[in-house]
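A.B. asks: let's see this in three dimensions:
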Amino acid sequence: MNKRKSFKIFLVLAAILGIYKMADYYATDKISTYLKSQELSYDAISTNLLLGNVSLSNVITVKDSLHFKIEKIEIKGISYYQYLKNKSIHISDLKTINPKITGKITKKETDKEVEKESSKPKSLDLKIENIEFDNLEIDIIKSDRFPLIAKSIYFEINNFELDSTLNTSIPFLYSNIEASITDFEMQFSKVQKVKFSRLVFEKDHLSLDSVEIVPLKSRKTYIHDVSEEKELLTLFSKKIIFSNIQIEEKERLTFTSNDVLLEDVFFNLYLDATLLEHPNKRKDLYSKSLRDLPFGIDIKNLEIKNSELIYEEYTIKGNESGVLIFDNLNAQISNINNNSNKETKLTTAKIQSSFMKSSPLEIEWTFDINNKNDDFRIKGSLLDITSKNMSSFLLPTMNVKMDGFIDKMYFDFEGNDFASNGKLNLDFNNFNIKILDEEKNKKTVISWLANLFIRDSSKNGMVKVKIEKLERDQTKSFWNYFWKNIEKGLQKSLVS
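C.D. replies: Below you'll find the model as predicted:
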């Protein structure tokens, strides 16, 4: 090859390299100008026009009162062909490394932002083969002025496609999502927060470790930080697992899971009923609450294993709180489905437990979520109930002490949102009632009169009674409604 030819080749290569460098510089400048227009700052930018790659380091931006800081953003495989031909953006990979979100969300700013976004024409066609957020940290104040913290979030979505023509609740398509969150905390009131140590979502499987609802106030002081009478909650679950999850757009956005497992759950409810009045607000039955969810739900089977529920009520000042304990609690609930076209109508819950650590309790409860009358049936049995078990709640809350035994109790109630009917079969013996004054001394005359009305049959044998047209107090829960049926049956069984 002669020198002249070699020189020409060199000139051509130099020209190509120069044009490339100019184009690369031009592209970098255009990207920089655009980023500045978006009020986004960074320390350095790197582009590779040939491969369609862009890299930014130490990126900072502010959106309203939220601050975003990202150690590095990597964009790879930008398709010039798709942009020039179809005016669409196609990217192979988008990755953010060590992003952090701090600041606060205010309600007014959020509403303004929604209004702004809704006024913009949605014409962007965006496809990204792989999106990855690595080690995202969140430390913000929500619009309710309570904090939300997540120490580390990993999130990956494959074949992401934003399509402005989609008329669905989820305005994008994807083939797979994987995510994990560690050390999550969110306060939702002045007196409570929820937290978990780890969440993992892979394909169609979700698991949460060490889920807790934590009181932020003591039992003595919490009632001063709530606007109406309500329980202080404490919950711990070792493990919660959702299997075969699907999120679909049917008549509405619908969450589906074949199996849900809650394992080793401890749930404590404490009510201070000495200070505030019971709120005069309607409490829906579970069927209506599920029916009125803003999204569809279809859980084939939900299982609770090896758990404990404790309800405590402080009713009379100076007394201890009344206590009800349900331990060794296991439950199987099937067909939690608010789809109006579902094949199986009834939701069925089967519950097994020990009442006050000694009395076997079994319950079968059925209802139809889509039944507008909220019809239900609850039946079961409670065996070997001692006077100590009965008095543990009645003595502190009502100054009533009972002596004797209930060997067998069988109940079967049917009802709806308005009233219930049913029957209670009771086998008890050696039963008497003691009504105590405030100093815990027996009110002899009143107790003697009360025991005059105890049925003679209470000494031996089975008593069978019917409960008819018991009206529901719609400001109280389903379980209060259930207890009122039991209470009515006990009254009819014991009093002649």
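A.B. asks: going by C-alpha atoms from here, please, whenever you check contacts or count neighbours.
C.D. replies: Noted.
A.B. asks: in which helix or strand does residue 115 reside?
C.D. replies: Using DSSP states H and E, residue 115 falls within helix 107-119.
A.B. asks: which residue ranges form the strands in the stretch 51-200 of the chain?
C.D. replies: Taking DSSP state E, counting those that start in this stretch as the test, the strands found in the stretch 51-200 of the chain are 53-63, 66-76, 89-104, 126-141, 147-162, 172-173, 176-187, 192-202.
A.B. asks: just put those in JSON lines and tack on distance to residue 23.
C.D. replies: Shown next, in JSON lines, are those (distance: least, CA to CA, whole Å):
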{"stretch": "strand 53-63", "distance to residue 23": "14"}
{"stretch": "strand 66-76", "distance to residue 23": "18"}
{"stretch": "strand 89-104", "distance to residue 23": "19"}
{"stretch": "strand 126-141", "distance to residue 23": "24"}
{"stretch": "strand 147-162", "distance to residue 23": "29"}
{"stretch": "strand 172-173", "distance to residue 23": "33"}
{"stretch": "strand 176-187", "distance to residue 23": "36"}
{"stretch": "strand 192-202", "distance to residue 23": "42"}
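A.B. asks: look up how far residue 85 lies from residue 129.
C.D. replies: The gap separating residue 129 from residue 85 is 19 Å, by CA to CA, to the nearest Å.
A.B. asks: please say which of these two ends up with more neighbours.
C.D. replies: Neighbour totals were compared for residue 129 and residue 85, and residue 129 leads with 17 against 8 (other CA atoms under 10 Å).
A.B. asks: of all the strands of the stretch 51-200 of the chain, which one is nearest residue 391?
C.D. replies: Proximity to residue 391, assessed across the strands of the stretch 51-200 of the chain by CA to CA, is greatest for strand 192-202 (30.6 Å).
A.B. asks: one more, so I can put them side by side:
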Amino acid sequence: MSVRIKPMYWSQNKQKRVLVSIFIFLGMFLFLAQWGAKYAVKDFLARKTPPHLELNYTDLSVSAFSGTIDFDGLSLEVKNRDSLQVHTFLKSESLELEGLSYLQLLFNNTISLDAVVLQQPKLKYYPYNYFPTKKAKSKGVVSLLKTISIEKLDIKDGSFHIMKDAPDSLQVSITNYDFTFYGGITDPKLITQKIPLEYDSYDLSATEIFADLGKYETLKVANLTTSENEFQLNDVNLSSKYGKEELSKHLTIERDYVQLQIPEVKLGNLAFGFEKNRFEIAAKSLKFKRPTVEIYRDKLVADDMRIKPLYGKLLRDMPLTIAVDQLKIENGLLTYEEKVDEQQEAGKLSFEELNAELNYISNREDAKDINIAATTKLMGQADFKLDWRFNANDNADAFTVSGVLLNLKATELNPFLEPNLRTRAKGSVDEMYFTVSGNSFSSQGDMKMKYHDFKFNVLDKDRLKINKVLTVIGNIFVNDGSKTEADGFRYGTMEVQRESNKSFYNYLWLNIRDGMISTLTGNGKKEN
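C.D. replies: Below is the predicted model of the structure:
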């Protein structure tokens, strides 16, 4: 019996052929897997994209083994469900879906992704082309059959535009923004909600934010950033679209010309969402640093006779809930000008070094009293302090206001008194204290003043000369401060019926004016 031994080279060739076959098989498998995955994605999008969404792209690549899907030249049109008229356009340089979990897809009916990266998305929304479905319950943007979980969504170098009433007019725009949120999830139920997802946290930075606030004002913000507990805006500018004189030409009833600039706004612990189907915004703190406000009122324009609600009612009637634990204004400046005569310059008041703290600003059902404490220098030299308290849920709009004015030289008020009241004052108010209690209909209070050498000069109509007759008559009734109680003060009272077509500040001024008249012209004695 003999044994035939195969040559060694035959065994080696067989091994090579087996290896080559394995590599060919693997290559074919990879090719088929890639082709199959790409085909499956295309087929899924073709079958599952609803009719009111039109999705296009220039190229699609799929890595079946890493679970990555890349779209290049992505575009999306969102249409009305009924008319199919396009109201939203999205174009993006690329969209990358990373880390698709097959196990989650197969066993938990969940599309789970490690990351979604959107490069340079440009979104435009045309609200005048949007017509909501007549069905009572919203279906959301899309209908879902699966849960979608995204560990990280990263939008880079995006832009956002809401058009106003024509293709070339802007309502809201953000020139550039980067946005990232973490731990995002939605499902067939969440997608139909007003906020169609849940998330753990987010980061946002944006530049050149613009909003058209209507016929007369615009809002601009240079940049916006967020961190874990803070929301910051820089160079906030709310301004009238027209100059002071030009604005009056566009008005049929009076409206203030406004220029507001705030170099820095900070919100701490900002949170928002829906509570009992009502949108709510809450923050632990809100801070305005170095705001400047310029207000100009042309009294030659017809009065606006509409009722002006007090601030409590304004808060009650808001379409959303707000809750800010503390608001601070640091080192602000407020100037107010009022023009009452065509031939005269507008009278001007200024409140410099304005600092204020407002606590518990809220219209929640269990809201506490809103407390406001402000200090400023009237006309840059007299110390003025104001304390104000009211509750947004009080239907009577009850309030209390108390104030202190120290070291006012009456001549500092002449730039406002001369053009507006045809009056020139002299003398000094050393101390003035007042307290007002009231509601939306009437108010009452008391005042005490310590002053000296106080006199008024009434001016002629052209405000160039003193009307001696009226001046003499007026000063007969005005005590110059020499007749006081033992403590050096003169006392007065106030009682005012509110003019409902005027602002709260007009209401407050009427009380102060009434108290001053009582103090200057009354017997000056303190009522028991």
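A.B. asks: packing partners for the lengthiest helix in structure 2?
C.D. replies: Ranked by number of residues, the top helix in structure 2 under DSSP state H is helix 8-48. Contact here means 3 or more CA pairs under 8 Å, 6 or more residues apart in numbering; DSSP states H and E; on that basis helix 8-48 of structure 2 packs against strand 59-63.
A.B. asks: residue range for the strand it packs on in structure 1?
C.D. replies: Aligned using TM-score structural alignment, strand 59-63 of structure 2 spans residues 44-48 in structure 1.
A.B. asks: post-alignment, the matching stretch versus structure 2, mean distance?
C.D. replies: Its matched residues in structure 2 lie on average 1.4 Å from stretch 44-48 of structure 1 after superposition (mean CA distance after the TM-score superposition for structure 1).
A.B. asks: and residue 491 of structure 1? What does it align with in structure 2?
C.D. replies: For residue 491 of structure 1, the aligned position in structure 2 is residue 517, judged by TM-score structural alignment.
A.B. asks: and that match, helix, strand or coil?
C.D. replies: With DSSP: H, G, I helix; E, B strand; the rest coil as the basis, residue 517 of structure 2 sits in helix.
A.B. asks: now it. Nearest residue, chain neighbours left out?
C.D. replies: residue 492 (7.9 Å; CA to CA, 6 or more residues apart in numbering).
A.B. asks: now the one you found, what's its secondary structure?
C.D. replies: strand.
A.B. asks: per the alignment, it corresponds to what in structure 1?
C.D. replies: If you follow residue 492 of structure 2 across to structure 1 using TM-score structural alignment, you land on residue 465.
A.B. asks: what's the answer for residue 319 of structure 2, then?
C.D. replies: Mapped onto structure 1 by TM-score structural alignment, residue 319 of structure 2 lines up with residue 294.
A.B. asks: report how many residues lie close to its match.
C.D. replies: Per other CA under 10 Å, the neighbour tally for residue 294 of structure 1 reads 10.
A.B. asks: my guess is residue 65 of structure 1 meets residue 105, correct?
C.D. replies: Yes: using CA atoms under 8 Å, residue 65 of structure 1 is in contact with residue 105, at 6.4 Å.
A.B. asks: of the two, give the one with the bigger neighbour count.
C.D. replies: Neighbours per residue (other CA under 10 Å) separate residue 65 of structure 1 from residue 105, with residue 105 holding more: 18 against 13.
A.B. asks: aligned to that one, what sits in structure 2?
C.D. replies: In structure 2, residue 105 of structure 1 lands on residue 126 (TM-score structural alignment).
A.B. asks: in this structure its match contacts residue 164, no?
C.D. replies: Yes: using CA under 8 Å, residue 126 of structure 2 is in contact with residue 164, at 7.2 Å.
A.B. asks: show me the helices in the stretch 301-450 of structure 2, by range?
C.D. replies: Ranges of helices within the stretch 301-450 of structure 2 are 311-316, 414-421, based on DSSP state H, counting those that start in this stretch.
A.B. asks: and of these, who's closest to residue 374 of structure 2?
C.D. replies: Counting by CA to CA, residue 374 of structure 2 lies closest to helix 311-316 out of the helices of the stretch 301-450 of structure 2; the figure is 16.7 Å.
A.B. asks: quick revisit: by contact count, what packs against the helix or strand following the longest helix of structure 2?
C.D. replies: Scanning forward in sequence from helix 8-48 of structure 2 by DSSP H and E, the next helix or strand is strand 53-56. Here strand 53-56 of structure 2 touches strand 68-79, going by 3+ CA pairs under 8 Å, 6+ apart.
A.B. asks: next, the angle from the strand it packs on to helix 8-48.
C.D. replies: For strand 68-79 of structure 2 against helix 8-48, the angle by axes from the mean of the first three to the mean of the last three CA atoms, to 10 degrees is 10 degrees.
A.B. asks: now do strand 68-79 of structure 2: everything it contacts.
C.D. replies: For strand 68-79 of structure 2, the external contacting residues (CA atoms under 8 Å, 6 or more residues apart in numbering) are 52-63, 85-100, 130.
A.B. asks: recalculate using a threshold of 7 Å.
C.D. replies: 52-63, 85-100 (CA atoms under 7 Å, 6 or more residues apart in numbering).
A.B. asks: likewise for stretch 437-446 of structure 2?
C.D. replies: Contacts of stretch 437-446 of structure 2 (CA under 7 Å, 6+ apart): 310, 396-401, 434-436, 492-498, 515.
A.B. asks: would you map the strands across the stretch 251-400 of structure 2?
C.D. replies: Under DSSP E, counting those that start in this stretch, the stretch 251-400 of structure 2 gives strands at 257-268, 271-275, 278-289, 292-298, 321-339, 347-362, 370-378, 382-390, 399-409.
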